[in-house]
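*Asks:* Here is my input, please return the structure:
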Amino acid sequence: MTMSTSKCKNIKWLAITILIFIHVQEGESIKWLALSKASDVRIWTKEACSGAKTSGYLERKQARACRSTPDIMPNLIQAARDTASVCQQVFKDRRWNCSSIELAPRYTPDLLTGTRERAFVHAMSAAAAIWRLARACALGNLAICSCATPPRRVPPLIIPHTSLSLLRTNSALLDASAAKSLFKWGGCGDDVKSASRITKMFLQSSSSSSLGATGRFLHTVDMHNSRAGRRTVEQSLSLECKCHGVSGSCSVRTCWRGLDSKGPGAAGTRIFKKYSTAAEVRPKLGRLPPLYHHDNLLYTTKSVDYCSLDKKHGSLGTIGRQCNGNGSSLGYAGCEYLCCGRGHVTKTRVVLERCECKYISCCYSVQCSTCRNIVTTYECN
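*Replies:* Sure, this is the predicted structure:
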């Protein structure tokens, strides 16, 4: 009886060990997001790259890429921070609020299995990396890229409102054909093409050869979602032009293609829309079915509702989360949804703040009163 019990325990621990190993392997492709915890070192050395690998921030091939092109690392650090901040911002009112991304590189099962949350993180991390690297290329911070190669096609007619008003005043409006003939590609466009190539090389450096059939398929899905994130940025390039000429006549336009000035957050908003329409896929000969468009997000594991604490599935639950207790709030931020029907408690507290401040000219000082404000919050049961 003792031998049987001991044997069962050994089998149990072996199964747990295998499960942990599989999770570690599956989480390798996004464990680089732990770089968000790294210090802002402008110059990376080979020793720093090896140290990042030892700390679990990079897997073997990513550390090799770090050593060969160390100047990309400060941008990847910022991309990792962008990924975490954007993810937490767009999910702030959802039951899963992306707080587990802060655990990198030791993720919980919500990001270790093929959930749609994992799909979003893969796509968002790729988008953030491209945005940061493309800007670094244009700014001349990277040795392997610079400004984007000018397109061959003629840009459409775009004249700023200020120039347009002047043209109308002078009754000298350019027709479309004339305007198109008086332009030149110039400036320094964001080199998204090179940034996409660098990002792909870095993110796909995780090898799936050591994984089983399920692991290889999940790796394929991860790479698909990363590609969807890259394409989101590639498709967001917009045409920017600057007019030249006497009195703003716009006789010549200099045009280039640039990224959204709002930063990676703009890409995160677009990827979040894809999260809601993500498609579930099943392994089929280790390949993705051809019917799925490369811009879609894909997942392999259905997510739990994230209402209650469930370590097995990486759910932190929503107990204690603040919600919108306004009775008219029926959205995701409303207590009815966020608290999963468990109800909520209302808490009030008095906050003392400076108010009614006045500048005293004679004494070069500011005098303020103290105001008492009552703040009401709602927390899920």
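*Asks:* contacts and neighbour counts: CA atoms only from here.
*Replies:* Will do.
*Asks:* okay, now Val375: neighbour count?
*Replies:* 10 (other C-alpha atoms under 10 Å).
*Asks:* so who does Leu297 touch?
*Replies:* Shown in contact with Leu297 (C-alpha atoms under 8 Å, 6 or more residues apart in numbering): Arg116, Ala119, Phe120, Ala123, His224, Asn225, Ala228, Lys274, Tyr275, Thr277, Ala278, Ala279.
*Asks:* One more sequence to fold, the one below, so I can look at both together:
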Amino acid sequence: MFSYSVVTVLLFSVSIMATKIAEGSQPVLQRTIESLFTERSQIIHPGACRLLRSSPRQAKICKRESSLSSILQKAKEQAIQACEEAFLYDRWNCSLVFNRKVNRNIFNKLYRETAFIHALTAASITHAVAKGCASGDLTRCSCKGNFGKNASQWKRNGCGDDFKYGKRITRNFLDFKHAGTDQIAEILKQDVLVGVDAIGEQMREVCKCHGFSGSCTTKTCWKRLGPFNSAMGVLKKHYHHAVKKKLTNYTMKRAISPKIRRKMDTDKYKLVYLQKTPNLCVSTKGRVCRDRDNCATLCCGRGFVTSKKSVSSRCRCKMVNCCFVKCDTCVKEVDIYTCK
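*Replies:* Down below sits the predicted model:
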């Protein structure tokens, strides 16, 4: 007959095993997104990918494309920077924890913010890879352009960004194919595709004329992506218009039926989340507002403190000796509003 202490140890051991199994069974898609957005500093891991603890499939992709690891590092940095800039004066400012007192992490459940981060990270990977193709940093793809009927018209500076390759690498690296077919997996994949498509919407045609004396006897055209921040406006709109869904049954691992899939297709171009965001007001104490109107929202009615700050800037600039610009330094005091 087991004693109470032995039973307790056995139950504790079973609990640890169950936790490890659950962690090990987490899909690559979720694990990768969380890893890229959580590890704010550059952490070197063993293996070809170096940036994260890669799956065998991811390690194979990184080994095949040796420069992908640095591209992923760039994607991570630009995603975090763009997020923090876009949400600087919002109640949620891209923090990984909603409430530090209870340590409620945004990846514990599928909140609106979690859905947004999935879209944001996928968008950043797609953008960084597409740009890497055009710059020559990635060797297994090339710049895209319109060669026309005469390939000799092509100029090297007419080099387009390979969005299709960026999309393919993003899907493969996140192991889209094996992400699952249950309801939660379908929602996460949809959120990822919303991010990828937001990058595709930024593709613009750029043309350059060739000919004597500036004439346009021949024209080279290619497609190019704008800066990553240009996609943040689209992504933030998706964030504000995200759709809250309920699981149609309690067996989350059950593959969804065609009837349920048809219902999901009605919102297939929107971010989808499952849980309501916790109260964010407790985390805005001490935050700086953009202005008084922004304080009314950010400070949640608690009021704000006004202080003065000296700001230096260049002013009264003028041309000196033909080719140099000389400016004075002006100092002015500005109001700083801080939430109580």
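*Asks:* For the two chains, what TM-score is obtained?
*Replies:* With the length set by TM-score structural alignment, normalised by the length of the second structure, the two chains reach a TM-score of 0.74; 307 aligned residues with a C-alpha RMSD of 4.2 Å.
*Asks:* ok, back up a step: closest one of the contacts of Leu297 of the first structure to Gly286 of the first structure?
*Replies:* Closest approach between those and Gly286 of the first structure, by C-alpha to C-alpha: His224, at 12.9 Å.
*Asks:* re the thing from before, just the buried residues from the contacts of Leu297 of the first structure, in ChimeraX please.
*Replies:* In ChimeraX, a selection of the buried entries from the contacts of Leu297 of the first structure looks like this (16 or more other C-alpha atoms under 10 Å):
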select :116,119,120,123,224,225,228,274,275,278
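*Asks:* which among the contacts of Leu297 of the first structure gets closest to Arg287 of the first structure?
*Replies:* His224 (10.7 Å).
*Asks:* What does the closest one correspond to in the second structure?
*Replies:* In the second structure, the residue matched to His224 of the first structure (TM-score structural alignment) is Gln190.
*Asks:* the strands in the stretch 51-200 of the first structure, which residues?
*Replies:* For the stretch 51-200 of the first structure, the strands defined by DSSP state E, counting those that start in this stretch cover 183-185.
*Asks:* Repeat that for the stretch 201-350 of the first structure.
*Replies:* Under DSSP E, counting those that start in this stretch, the stretch 201-350 of the first structure gives strands at 238-244, 252-258, 279-280, 298-299, 309-310, 315-316, 322-323, 344-360.
*Asks:* and the two most separated of the contacts of Leu297 of the first structure?
*Replies:* Taking C-alpha to C-alpha, no two of the contacts of Leu297 of the first structure sit farther apart than His224 and Thr277, at 15.2 Å.
*Asks:* just to revisit the earlier point, which neighbouring residues are in contact with the match of His224 of the first structure, exactly?
*Replies:* Contacts of Gln190 of the second structure (C-alpha under 8 Å, 6+ apart): Lys268, Tyr269, Lys270, Leu271, Val272.
*Asks:* Spatially nearest residue to whichever residue in the second structure pairs up with Val192 of the first structure (excluding sequence neighbours)?
*Replies:* By TM-score structural alignment, Val192 of the first structure lines up with Phe163 in the second structure. Among residues not flanking Phe163 of the second structure along the chain, Ala130 sits closest, at 5.0 Å (C-alpha to C-alpha, 6 or more residues apart in numbering).
*Asks:* Quick check: the gap between the one you found and Ala59 of the second structure.
*Replies:* To Ala59 of the second structure, Ala130 of the second structure is 20 Å away according to C-alpha to C-alpha, to the nearest Å.
*Asks:* repeat for Lys268 of the second structure
*Replies:* 31 Å.
*Asks:* out of these two, which sits in the busier spot?
*Replies:* Using other C-alpha under 10 Å, the more surrounded residue of Lys268 of the second structure and Ala59 is Ala59, with 19 against 16.
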